[in-house]
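Participant: sequence plus predicted model, see below.
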Amino acid sequence: MIASAPVRFRSPWTQTIDLRTEARVAWDWLRRPGLAHRVLPAIREHLGAAPASTAYAFTVFVTWWTLRGVGDSVERRLIFSASTNLYNMRHNPVQVLVASAFWTDGGFPWTTIAGFLIVMAYAERWLGTTRWIILFATGHIGATLLTVTGISHAIDHGVIPRVVAVAADVGTSYGFSAVLAALTYRFRGLVRLLWAGTLILVLVAALWIGPTFTDYGHLCACLIGLAVGGLATVVGRWVEQKTAAKAEAAAALTE
């Protein structure tokens, strides 16, 4: 009985794109007749292939709507209970690490929801839902822990006031920053360098001009995304080479 050849592994981390080619394909798609009839199916296909990002955007909308339906005092208590500040991280770390990622503070989160439905959905379609969730969670949790550690150190040494320990800190930006950084590995050549360099430059500039612990967290999340993406790319390429070698050896045996 002849053994079947092993299936070659293809890592999404090694599947890069040329931005000029993608732009040309998109332009050709837009110029084709019947654009109005193709837009809705394309949006449905885009969101259907990114269930986690779509569900996340809807959850953010629901939590924002919930806050609009309660009084100011209740809103402040809800935000505080979900905040990843130093006080909550010392008392309910797991609860606030999860809850903080699904609340937003302020007006209607247009940019957050649009970012999930467009950018995060694209990243999820590229990586797959499970990898996207792991990457987003790693950025959110890792940057939060690094930020809280920095706040604790600064308070202990009198660099910042103790009131920061109970400051409100909710939102999706840490996980979002990590995924944006990891998207660096989706591109090739100069575009990859420009993408990573621009992200780092913007975050460092924000930290330099008006430093806050949130800016520090964004930079940490960006570095986490770059590190995770780099490691995943190296591992993915190694596994591809191994499976390709096994496939070639199996094919040689069947000849």
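Facilitator: Cool, got the structure. Residues are numbered from 1 along each chain as shown.
Participant: contacts, neighbours, all on C-alpha from now
Facilitator: Will do.
Participant: for the stretch 51-200 of the chain, which segments count as helices?
Facilitator: Secondary structure of the stretch 51-200 of the chain (DSSP state H, counting those that start in this stretch): helices at 51-68, 72-82, 86-91, 93-99, 110-115, 121-127, 129-156, 173-182, 189-209.
Participant: how far is the last one from where the chain is centred?
Facilitator: Just to be clear, that refers to helix 189-209. Put simply, helix 189-209 sits 16 Å off its chain's centre (CA atoms, centre = their mean, to the nearest Å).
Participant: give the other helices and strands that that helix contacts.
Facilitator: helix 213-254 (3 or more CA pairs under 8 Å, 6 or more residues apart in numbering; DSSP states H and E).
Participant: hmm, try it at 6 Å
Facilitator: Packing partners of helix 189-209 (3 or more CA pairs under 6 Å, 6 or more residues apart in numbering; DSSP states H and E): none among the helices and strands.
Participant: buried sites along that helix?
Facilitator: Residues of helix 189-209 classed as buried by neighbour count (16 or more other CA atoms under 10 Å): 191-192, 195-196, 199-200, 203-204, 206-207.
Participant: do the third one as well
Facilitator: Going by neighbour count (16+ other CA under 10 Å), the buried part of helix 86-91 is 86-89.
Participant: and for stretch 154-164?
Facilitator: residue 164.
Participant: included below, for side-by-side comparison, is a second structure:
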Amino acid sequence: MDRISTSTTPQDRDEMSAPPAGDPADARRALPDQRAVTGMATATATAPAGATDPGRETAADRAGEPGTVRPDSAPAPDRRWHLWHLLPTPTGTPFTFGYALVLIATSLYAELGDPATVDSLLRASSTDVAHLTHTPVLALVGSALWVAGGLASPYALGFLVILTALERRIGGLRTAAVFVFGHVVASLATEIPVGVAVWAGHLPETSLHRLDFGISFGLMACVGALAGVLRITWLRWGLLGAVALVLLQDLIAYADPLTALGHPLALCLGLATWPVVRRWKAARAAPSYL
């Protein structure tokens, strides 16, 4: 028996691949939708590298992993609070850190230095009426270089904590501005009335020469300013309430009238800076720990 073989001509192949004759709608359904094909091609061309491969990991997938930083955005600031945020550091709070070193040096010298020399320096740094009249700049600057009571004074610890917290929020130069504002204005506001009273004959001339130095006026101003930039409401009013209670006790005791009146005044000066320090904090965009 002869082998039977079949062969197709080009015309036969065209007829076999052509859609069957009949309803034109059936023929259109048999062909792929041109718009669908075009859309798939566009999506494939615009998709990021690795998106079409479900097995490949992309940069977007790694964005949530720890230690991974997206190239088009800066790392978010660490807003967690740590214990070391209470103390000054050379890089984080350079103004408070450098000022603290100066106060430590002067306090140690006041304890260990020659008593006659120390007494002479303290009197030259006093912000009394006599020194404010003849050498105002020297008196105002010199008085802020000493801590009344030394390193064991509560003002020393308060200086470290309060100025560190304020500088972390508004910066070093602005913290220095608040401190100088409270120190200078409160010193002048308490001494000028003494000079007027002596001139009017209500006080003796010995009132023009008194020993008055320390960082307390500037510190009280920083306390008032810090309360305005604390995020936690109860911490803000708790700080102000505790400080106000201490100042009230000093007013009741009235052992040193100028200090007892100067501290509340300096605190109020710090409270008056709230609109300014809040703008400074917003412009600095520093992490708010508390």
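Facilitator: Arrived safely. Keep in mind that this is a model prediction, so the values were computed, not measured.
Participant: go through the helices of the stretch 51-200 of the first structure and pick out the most buried.
Facilitator: helix 173-182 (a mean of 26; mean count of other CA atoms under 10 Å).
Participant: give the aligned range of that one in the second structure.
Facilitator: Per TM-score structural alignment, the counterpart of helix 173-182 of the first structure in the second structure is residues 216-225.
Participant: now, which of the buried residues of helix 189-209 of the first structure sits nearest residue 57 of the first structure?
Facilitator: residue 199 (22.8 Å; CA to CA).
Participant: what lines up against the closest one once you look at the second structure?
Facilitator: Looks like residue 199 of the first structure aligns to residue 243 there (TM-score structural alignment).
Participant: counterpart of residue 218 of the first structure in the second structure?
Facilitator: In the second structure, residue 218 of the first structure lands on residue 263 (TM-score structural alignment).
Participant: from residue 125 of the first structure, how far off is residue 196 of the first structure?
Facilitator: Separation of residue 196 of the first structure from residue 125 of the first structure (CA to CA, to the nearest Å): 20 Å.
Participant: kindly report the same for residue 187 of the first structure.
Facilitator: Taken as CA to CA, the span from residue 187 of the first structure to residue 125 of the first structure is 15 Å.
Participant: still on that earlier bit, which among the helices of the stretch 51-200 of the first structure is found nearest to residue 237 of the first structure?
Facilitator: helix 121-127 (14.6 Å).
Participant: so where in the second structure does the closest one end up aligned?
Facilitator: By TM-score structural alignment, helix 121-127 of the first structure lines up with residues 164-170 in the second structure.
Participant: kindly report the same for stretch 87-94 of the first structure.
Facilitator: Using TM-score structural alignment, stretch 87-94 of the first structure pairs with 130-137 in the second structure.
Participant: what does the matching stretch contact?
Facilitator: Applying CA atoms under 6 Å, 6 or more residues apart in numbering, the external contacts of stretch 130-137 of the second structure come out as residue 208.
Participant: at 10 Å what do you get?
Facilitator: 123-129, 138-140, 142-143, 184, 187-188, 191-192, 195, 205-210 (CA atoms under 10 Å, 6 or more residues apart in numbering).
Participant: circling back: just put the buried residues of helix 86-91 of the first structure in CSV and tack on distance to residue 107 of the first structure.
Facilitator: Shown next, in CSV, are those (distance: CA to CA, whole Å):
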residue, distance to residue 107 of the first structure
86, 25
87, 25
88, 24
89, 26
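Participant: sorry, back to before: what's the average distance for the match of helix 121-127 of the first structure when superposed on the first structure?
Facilitator: Superposing on the first structure and averaging over aligned pairs (mean CA distance after the TM-score superposition for the first structure), stretch 164-170 of the second structure comes out at 1.1 Å.
Participant: centre of the chain to that stretch, how far?
Facilitator: That offset, for stretch 164-170 of the second structure, works out to 5 Å (CA atoms, centre = their mean).
Participant: how about residue 91 of the second structure, secondary structure?
Facilitator: coil (DSSP: H, G, I helix; E, B strand; the rest coil).
Participant: ok, it to residue 279 of the second structure distance?
Facilitator: 23 Å.
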